[in-house]
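Asks: 3D model of this:
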Amino acid sequence: MITKQKRKIVLIGDGLVGSAYAFSVVQQGLANELVIINKKPDRSMGDALDLEDATPFTAPVSVSTGRYKDCQDADIVVICAGAAQKPGETRLQLVEKNLKIMKEIVQEVVNTGFKGIFLVAANPVDILTYAVQKISDLPANKVIGSGTSLDSARLRVALGKEFKVDPRDVRVDMLAEHGDSEFAAYSCATIGGIPLLDYAATMGISIQRLQKIEDQIRNKAYDIINRKGATYYGVATSLARITKAIMDDQNAVLPVSVYLNGEYGQKDIYLGTPVVINRQGIRKVIELPLNAREQVSLANSAKVLQETTANGMAKAGLVNYLWK
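Replies: Predicted coordinates for the structure are as follows:
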């Protein structure tokens, strides 16, 4: 008799991003068990009841509400809980209040004996993922942030429109902070195997135009938030893609927020870069050969993150976890 491998996800935080992620999990059949933990249990129960109605059309996923004890045997705990970014507010301005929330959540999860993979989506995601790793004391390869996965997708969409090609065929990454100091690694990008900068030159698209697109991507979240109050479809789908890479042991190359230990000259910091992801979490960090401009951008972004991390964790009473 063949026993089907357990594929259990626990989602913590069932707001707009969390519920959109849960929908993606059910639509794609990424787990055979999805447990939702939320501060407002009626909300999570409502979503569980609603989502189970979709399973006859998608995949046999058991959807239920739960408690922290359900994390013990989970493959992945996905954290979408936390204060949301408001119109006019930067991700970094969320740091202190969300660090306090993260401490409470992580301690509850690790107390169950959880040894799986943390996937963090709450903002500021690089700083919160760093905190999750330090508080949980899990190996860094098992603590992953959504990072620049969404930003890279946004850039691929924009460049697909600019070059009139399928965005799936644009290979390019936004790197560093998921926020205002991120940047496009254009020097490493390709379209159809051709370096993107060479391809752009043949089409008469200037570096100034590419930099303008890069700036539009940095600000796209603000545009969406100002129009509809929040972003959730894009980030939920990027979380689902990361989840699939883990669950299916894909060794997929995706841009996420990951712990650096010397890569790009940076240590003891989480920021966005391509990595190889499989069932064990991060198998390998891919260090892109950045040009001089991009190296400066990465160093500047890392400095912003380290300073904000130190200040935020001190204010949140987590200074003992710094550089642990």
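Asks: make it CA atoms for all contacts and neighbour counts henceforth
Replies: Fine.
Asks: residue ranges for the helices of the stretch 101-250 of the chain, please.
Replies: In the stretch 101-250 of the chain, the segments counted as helices under DSSP state H, counting those that start in this stretch are 125-136, 149-163, 196-202, 207-228, 233-247.
Asks: Out of those, the one nearest residue 304 is which?
Replies: Smallest distance to residue 304 across the helices of the stretch 101-250 of the chain (CA to CA): 10.6 Å, for helix 125-136.
Asks: Give me the angle between the helix or strand harbouring residue 253 and helix 125-136.
Replies: Per DSSP states H and E: residue 253 is located in strand 252-261. Going by axes from the mean of the first three to the mean of the last three CA atoms, to 10 degrees, strand 252-261 is angled at 60 degrees with respect to helix 125-136.
Asks: What is strand 252-261 packed up against?
Replies: Secondary-structure packing of strand 252-261 (3 or more CA pairs under 8 Å, 6 or more residues apart in numbering; DSSP states H and E): helix 125-136, strand 143-145, helix 149-163, strand 267-278, strand 281-285.
Asks: What is the neighbour count of the nearest residue to residue 196 once chain neighbours are set aside?
Replies: Distance criterion CA to CA, 6 or more residues apart in numbering; nearest residue to residue 196, sequence neighbours excluded, is residue 190 at 4.5 Å. Residue 190: 17 surrounding residues under other CA atoms under 10 Å.
Asks: swap in the one 5 residues further on?
Replies: The burial count assigned to residue 195 is 15, neighbours taken as other CA under 10 Å.
Asks: Residue 10 too?
Replies: Neighbour tally, residue 10, other CA under 10 Å: 27.
Asks: Could you do residue 262 as well?
Replies: Count around residue 262 with other CA under 10 Å applied: 11.
Asks: Here is the second sequence; please produce its structure so I can put it next to the first one:
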Amino acid sequence: MSSVAIIGTGRVGSTVAYSLLYSKHVDELVLIDIYKNLAEGEKLDIGHAAASLETDVRLSSSDKVEDAEGCELIIVTAGYPRKPDMTRMDLLEKNLHIMKELGRKIKEFKYKPVVIVVTNPIDVLAFYLQRKLGFPWGKVIGFGSSLDTARLRFILSQKLGKPVSSIQALVIGEHGEHMVPLFSRVTVEGNKVKLENVHEIREELIGSAARVISLKRGTWFGPAACIKDLVEKIITDSGEVVPVSVNPKGRYGAEGLSIGVPCRVSTEGVTEVVELDLAPLEETWFKEATRYLEEMVKKIR
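Replies: All right, here's what the predicted structure looks like:
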């Protein structure tokens, strides 16, 4: 069993906390927010849900990041949310200030937890926080490509008229305008499929979050479900391969930045970057994503 801290208890953070009530592997949740009453309110509300679900989970709330010390895993959702007319990268300057303060405090922890960055722009902030904390490689993970993969599977399910459970797909690259769906690896019921209009599907995928935001002012159920899945893979020491954002350290021709790539995860975080053969178009897209993130990383040096 594991203890998990969630820093930022807005819509995404609180929904993640609620989702983790359904995990059999989390026995403590620490909810932290700069607004103490919000964190306390979410703790009480989630506690009532836990009682209804017959879930024995210890809950606490705080407005101090220091109270996350001792947790095996920290999920960072704190930050300014994306608005309908914004890209994720538009949030860099505002959310970088938040990450600087969090990094300063978490760096002092004696126990070095696995940190999952959910705050946008995920790739750049995950790279910044890894460097700020000085944690071992793989301890700081950006979560975005896992969500992009789920969204692609949903889109393909709608287009192909097949159950989403029968579709396997993978998205790597930047969690933003330069995501890289690996269409060459899509399977339906275990069989490879040749997709038409891949450029149009990619554009729909890139715009999927913006569409949700334009309709309901934010996304939280999709992210929370994907974060729960990633948390469980980490804390159960699964060794499974999932797409997350780390510094590939030269693999896929990328280094000195964080970008979504297939990674093997364990209780230590990411333990290995798994290299896959990319189709020519996918390789072109990935190089574009790498060049873009290289430019963005220059802004935080």
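Asks: quick revisit: so what does the residue nearest to residue 196 of the first structure match up with in the second structure?
Replies: Matched to the second structure by TM-score structural alignment, residue 190 of the first structure sits across from residue 187.
Asks: what do you get for residue 124 of the first structure?
Replies: Under TM-score structural alignment, residue 124 of the first structure pairs with residue 121 in the second structure.
Asks: quick revisit: whereabouts in the second structure does the strand holding residue 253 of the first structure align?
Replies: Counting by TM-score structural alignment, strand 252-261 of the first structure corresponds to residues 240-249.
Asks: Kindly report the same for stretch 133-150 of the first structure.
Replies: The alignment of stretch 133-150 of the first structure onto the second structure (TM-score structural alignment) spans residues 130-147.
Asks: Could you point out the longest helix of the first structure?
Replies: helix 292-315 (DSSP state H).
Asks: what packs against it?
Replies: helix 95-110, helix 125-136, strand 183-184, strand 267-278.
Asks: quick one: which of these is nearest residue 245 of the first structure?
Replies: Of all those, strand 267-278 sits nearest to residue 245 of the first structure, with 5.7 Å by CA to CA.
Asks: Just give me the neighbour total for the corresponding residue of the first structure for residue 68 of the second structure.
Replies: Applying TM-score structural alignment, one finds that residue 68 of the second structure aligns to residue 71 in the first structure. By the criterion of other CA under 10 Å, residue 71 of the first structure has 27 neighbours.
Asks: got the contact list for residue 71 of the first structure?
Replies: By CA atoms under 8 Å, 6 or more residues apart in numbering, the residues touching residue 71 of the first structure are 10, 77, 109, 112, 114.
Asks: which of those residues still touch in the second structure?
Replies: Mapped onto the second structure and checked by both residues aligned by TM-score structural alignment, their matches' CA atoms under 8 Å, the contacts of residue 71 of the first structure keep the contacts 10, 77.
Asks: just to revisit the earlier point, pull out the buried residues from the match of stretch 133-150 of the first structure.
Replies: Of the residues in stretch 130-147 of the second structure, 130, 132-133, 135, 137-147 count as buried by neighbour count, 16 or more other CA atoms under 10 Å.
Asks: ok so, going back, give the buried residues for the match of strand 252-261 of the first structure.
Replies: So, applying 16+ other CA under 10 Å, buried residues of stretch 240-249 of the second structure: 241, 242, 243, 244, 245, 246, 247, 248.
Asks: How about stretch 61-77 of the first structure?
Replies: 61-66, 68, 70-77.
Asks: Could you find the counterpart of residue 310 of the first structure in the second structure?
Replies: Match for residue 310 of the first structure (TM-score structural alignment): residue 298.
Asks: Same question for residue 81 of the first structure.
Replies: Mapped onto the second structure by TM-score structural alignment, residue 81 of the first structure lines up with residue 78.
Asks: these two touch, right, that match and residue 121?
Replies: No: the criterion here is CA atoms under 8 Å, and residue 78 of the second structure misses it with residue 121 at 11.9 Å.
Asks: how many neighbours does residue 162 of the first structure have?
Replies: Look at residue 162 of the first structure: counted by other CA under 10 Å, it has 16 neighbours.
Asks: same thing with residue 202 of the second structure?
Replies: 20.
Asks: what residue of the first structure matches up with it?
Replies: Checking TM-score structural alignment: residue 202 of the second structure goes with residue 214.
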